[in-house]
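Q: Pasted the sequence and its predicted model underneath.
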Amino acid sequence: MNVIPNSLHGRDLQYLMHPTTNARAHERTGPLVIARGEGIYVYDDAGKEYIEGMAGLWSVALGFSEQRLIDASHKQMQSLPYMHLFGSRGQEPSILLAEKLVQMAPEGLDRVFFTNSGSEANDTVVKMVWFYNNAIGRPKKKKFISRIKAYHGITIASGSLTGIPANHKGFDLPLDFTRHVSTPHYWRDAHEGETEEQYSDRLAAELEEMILAEDPDTVAAFIGEPLMGAGGVIVPPAGYWEKIQAVCRKYDILIVADEVINGFGRTGHMFACETYGIKPDMLVVSKQITSSYLPLAAIVFTDALYQGMADGSEALGTFGHGYTTSGHPVATAVGLENLTIIEERDLVSNAAWMGERMRAGLARHADHPLVGEVRGEGFIAAVEFVSDKTTKAGFSTPGKVAQAVSAAAQRHGLILRAIGECICFCPPLIMTEEQVDELLHRFDMAMTEGLAPFLSGEVA
């Protein structure tokens, strides 16, 4: 390995191991070092500008230079830079943010527990549900049902809920408390002539069959992203969530809505539960809660769950779970200011309008011979590539086409994410019409450049 000690690239290669990265490939290519951000743009260490079309990791709602978040962090650092919430301690920012989240969340969600990330939050969801069922005398009711291609995090528990093979292989996951049902991807998996409603009926029947096979007395919860993110931006078909919820309620199974990506405006409503008519028992949020300026996540849940856990903590002497930085006062102060800005600037409506503009622009590529589907909701979208539009087949080397387009986009100053055969879009909520049009222009150039070798036959 050739290391240039005095460059950031060389020091990266010498010292740093990157998450979700092929380490050997990274040694060959080196990093893209981002030096600064301004609005929707980031700049590398050579000064090149990029539109951050993925808002970092689906998460920077307010862009990369919001002074009010910087000021909120600085102010809190000056007054109280740290205090935990263990053993009945409290501090103002976490109390106020908990109150704000309950006011904003879907009706019936009245309690809040803070963690530092979506992975920790979903890990905590598992422990909370187990603790609750033990407390109310249902010790067998412990299994979670998730979905293939779901992404719920990367800890041992949340990684087991995740349904992506790359996050399981080599880690001895998933653990055996999880089961996975089908991905709700109508375009790819519906039978010929099957309507969206009929397809949703079939998936609901699959869920019910699994619950009955496992024994309803052992199944605790169904967890799902309202719109699936890291699985490839998969929009649920008509009737899906209504039918899935009906099955869960029939067998007294909790519904956990993972809005780590969806929450705070991404689907054109404050929460995707509103978009799809979901009435969850637990709502998980992170990412856009602080625009990822600081790590923070929260679980917002029903009072019924709280009462069961509170009784359990009385019986045992404690609810023995938490993190050193759960509800960190600087993070919660930034979160409170971030949500205030989202409301003040009506960025939820902006996401709906700009998302419609972006998706209409992407739809121009729907007739391309290598494009199978253009899909999305609100300000999140994906373009999926196929080798054959009739059979919807992928390519001999999975992901090669999407990676080629993603690389071309980066050369044209646009950062996107290739996931399997898809290119995904999730820009900051603050984008203007002109900026959306510039994103589309740069993507058009990336499509022309990235797909040319596959159209000409230079690359199979």
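A: On my side now, so go ahead.

Q: all contacts plus neighbour counts: C-alpha atoms, from now on.
A: Will do.

Q: Could you give the secondary structure assignment for the closest residue to residue 230 other than its chain neighbours?
A: Among residues not flanking residue 230 along the chain, residue 151 sits closest, at 6.0 Å (CA to CA, 6 or more residues apart in numbering). At residue 151 the chain is in coil, as set by DSSP: H, G, I helix; E, B strand; the rest coil.

Q: Now the residue nearest to the spatial centre of the chain: closest residue in space, sequence neighbours ignored.
A: Residue closest to the average C-alpha location in the chain (CA atoms, centre = their mean): residue 261, at 3.1 Å. The shortest distance from residue 261 to any residue other than its chain neighbours is 6.1 Å, reached at residue 58 (CA to CA, 6+ apart).

Q: can you tell me which residues contact the one you found?
A: Residue 58 makes contact with 261, 287-288, 426-427 under the criterion CA atoms under 8 Å, 6 or more residues apart in numbering.

Q: From residue 215, how far out is it?
A: 37 Å (CA to CA, to the nearest Å).

Q: same question, residue 290
A: 40 Å.

Q: These two - which one has more neighbours?
A: Neighbour totals were compared for residue 290 and residue 215, and residue 290 leads with 25 against 14 (other CA atoms under 10 Å).

Q: So the more buried one sits against residue 296, correct?
A: Yes - at 7.0 Å, residue 290 and residue 296 qualify as touching, with contact defined as CA atoms under 8 Å.

Q: and here's the other structure:
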Amino acid sequence: MSSKNPIDMKDVWQKDIDHYIHPWTDFSTFKQEGSLILSDTDTDGVSVIDGDGKKYLDGIGGLWCVNIGYGREEVAQAAFDQMKQMHYFSAFGHHTSAPAALLAAKLAELAPGNLNHVFYGCGGSVANDTAVRIIHFYFNQLGKPTKKKIISRTDGYHGSTYISMSITGVKFDHIGFDIDKELVHHISCPNPYRRPHGMSEEEFCDLKVQELEDKILELGPDNVAAFFAEPIMGAGGVIVQPKGYHKRILAVCRKYGVLYVSDEVVTAFGRLGHMFASEDEFEIVPDIITCAKGLTSAYMPLGATILSDDIYEVISKPQADGAIFTHGFTYSGHPVSCAVALKNIEIMERENICGHVQEIGPYFEAQLKTLSDLQIVGDVRGCKFMMCIENVANKESKELIDPEAKVGNRIADHCQKRGLIVRPLAHMNVLSPPLVLNKAHVDFMVRTLRESIEETTADLKAEGFL
């Protein structure tokens, strides 16, 4: 920050309270406590600095998204160069820019199977919203106008536009808001940790696959358009489905002519050690992949909906004389965002960041699992740089701690005091750090989590929650 124009952090803090409506705000505390003002990043690429100069290791990667780390000057330079050359022109009506075209070709190269066609938006919610509109248009073009309904899972997260939040199955996120319950239908969460007592994981998988087939038959195959699924369920608690689940679910979708949408907004671009996880990690080639977050490592907003050749062949034919494909946004294919994405992918490939994740990810998993000896840690789960700690009152019964205790928030607060940012989700804590994390960073995170969970446990006992 320039010494000539110092920022008054108290003034910023107050103006933030007075005027800025934050996403996912807890208004029971916000108006009194306000926000932690983050104003800079550290040269280590994985830490942020607050307005008072305190450093924090970012254990959540911004929001699952700062994949190549902070402070990449060549990304800033790519954005600056594109802004100087041509910062924007509309993509409507047969106009394009080189970054948008080159990125589309690169995504087609990286995506599995015949997913060769890219529609741009500004983020993951819009990418999923776009998928729904295109799917409906696709079936209209095929003369199947009743195929409209969407199926997703309880605890799946797909965004916060009206339709993407309707597809989202995290019930807490629906409190006080409306969703479309006619269009979207949910099946239960395939969480192996919460499977019935005495049931094997294989039997649990059978149950979940059958549930999808039963739901399609209940709604009528002629009415069901698509199934939405994250390869690993993120904001619902980092749920890793039983082995073979995705392949079997895809087979059910194929049986009834239901399109499979793989929501890779979180998992794409290295978080699981692959540019795309659908095929490389889970051995499926979906009909559509949606992505965002790691696409630019959050240096610019950008999302993409990637379609198969089969879908594109249908939607790219005029539906009537003089009709056009009337979907899109002012910032679709924004040249600066696309230039940043191209540089982001170039860095990932040049530095073999996916290989780094495959090397450090298992160490991260193993070290986090050492926390399982702590009294309230019921489950440590996830894959590579996408992990979750679930806290419980009783490990045998898996009974939850009273929600009034806000255990996830307590642990996050204790971590923050020690210089680590983790994400609280009710009784859970999520970890999704930048992909450039090293073993020393992992050790600090695990040590800090241990101390913070132990302090939280002592607090809960003192207050009668345990």
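A: Received, thanks. Note that the structure is predicted; figures quoted are calculated from it, not measured.

Q: Just to confirm, what residue in structure 2 is aligned with the residue nearest to residue 230 of structure 1?
A: In structure 2, the residue paired with residue 151 of structure 1 according to TM-score structural alignment is residue 157.

Q: right, and its match touches residue 239 too?
A: No - with contacts counted by CA under 8 Å, residue 157 of structure 2 stays clear of residue 239, the gap being 11.1 Å.

Q: intersection of neighbour lists for these two?
A: Joint contacts of residue 157 of structure 2 and residue 239 (CA under 8 Å, 6+ apart) are residue 233.

Q: And residue 389 of structure 2, how far from residue 369 of structure 2?
A: Per CA to CA, residue 389 of structure 2 is found 9 Å from residue 369 of structure 2.

Q: which residues in the stretch 301-450 of structure 2 form helices?
A: 309-315, 335-350, 353-369, 407-417, 439-462 (DSSP state H, counting those that start in this stretch).

Q: Of all these, which one is nearest residue 16 of structure 2?
A: Smallest distance to residue 16 of structure 2 across those (CA to CA): 20.3 Å, for helix 407-417.

Q: In structure 1, which residues correspond to that closest one?
A: Counting by TM-score structural alignment, helix 407-417 of structure 2 corresponds to residues 401-411.

Q: sorry, back to before: what residues do residue 290 and residue 296 of structure 1 have in common as contacts?
A: 331-332, 335.

Q: could the residues you listed be laid out in a markdown table, adding distance to residue 368 of structure 1 and neighbour count?
A: Formatted as a markdown table, these follow (distance: CA to CA, whole Å; neighbours: other CA atoms under 10 Å):
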| residue | distance to residue 368 of structure 1 | neighbour count |
| --- | --- | --- |
| 331 | 45 | 28 |
| 332 | 46 | 30 |
| 335 | 42 | 30 |
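
Q: how about the residues you listed in CSV, adding distance to residue 275 of structure 1?
A: Converted to CSV, those look like this (distance: CA to CA, whole Å):
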residue, distance to residue 275 of structure 1
331, 28
332, 26
335, 23
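
Q: Specify which member of those residues is nearest to residue 388 of structure 1.
A: Closest to residue 388 of structure 1, out of all of those and judged by CA to CA, is residue 335, at 45.4 Å.

Q: Please say which position in structure 2 the closest one maps to.
A: Taking TM-score structural alignment, the alignment pairs residue 335 of structure 1 with residue 341 from structure 2.

Q: Who are the contact partners of that match?
A: 103, 295-297.

Q: repeat that for 10 Å
A: Counting by CA atoms under 10 Å, 6 or more residues apart in numbering, residue 341 of structure 2 touches 75, 78-79, 99-100, 103, 292, 294-303, 335, 347.

Q: now swap in residue 113 of structure 2 and tell me
A: Per CA under 10 Å, 6+ apart, neighbours of residue 113 of structure 2: 279, 284-287, 308-309.

Q: Are any of the residues you listed buried, and if so which?
A: 279, 284-287, 308 (16 or more other CA atoms under 10 Å).

Q: Is it possible to get those residues out as CSV so that each row also shows distance to residue 70 of structure 2 and secondary structure?
A: CSV is the format used below for those (distance: CA to CA, whole Å; DSSP: H, G, I helix; E, B strand; the rest coil):
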residue, distance to residue 70 of structure 2, secondary structure
279, 29, helix
284, 32, coil
285, 32, coil
286, 32, coil
287, 33, coil
308, 33, strand
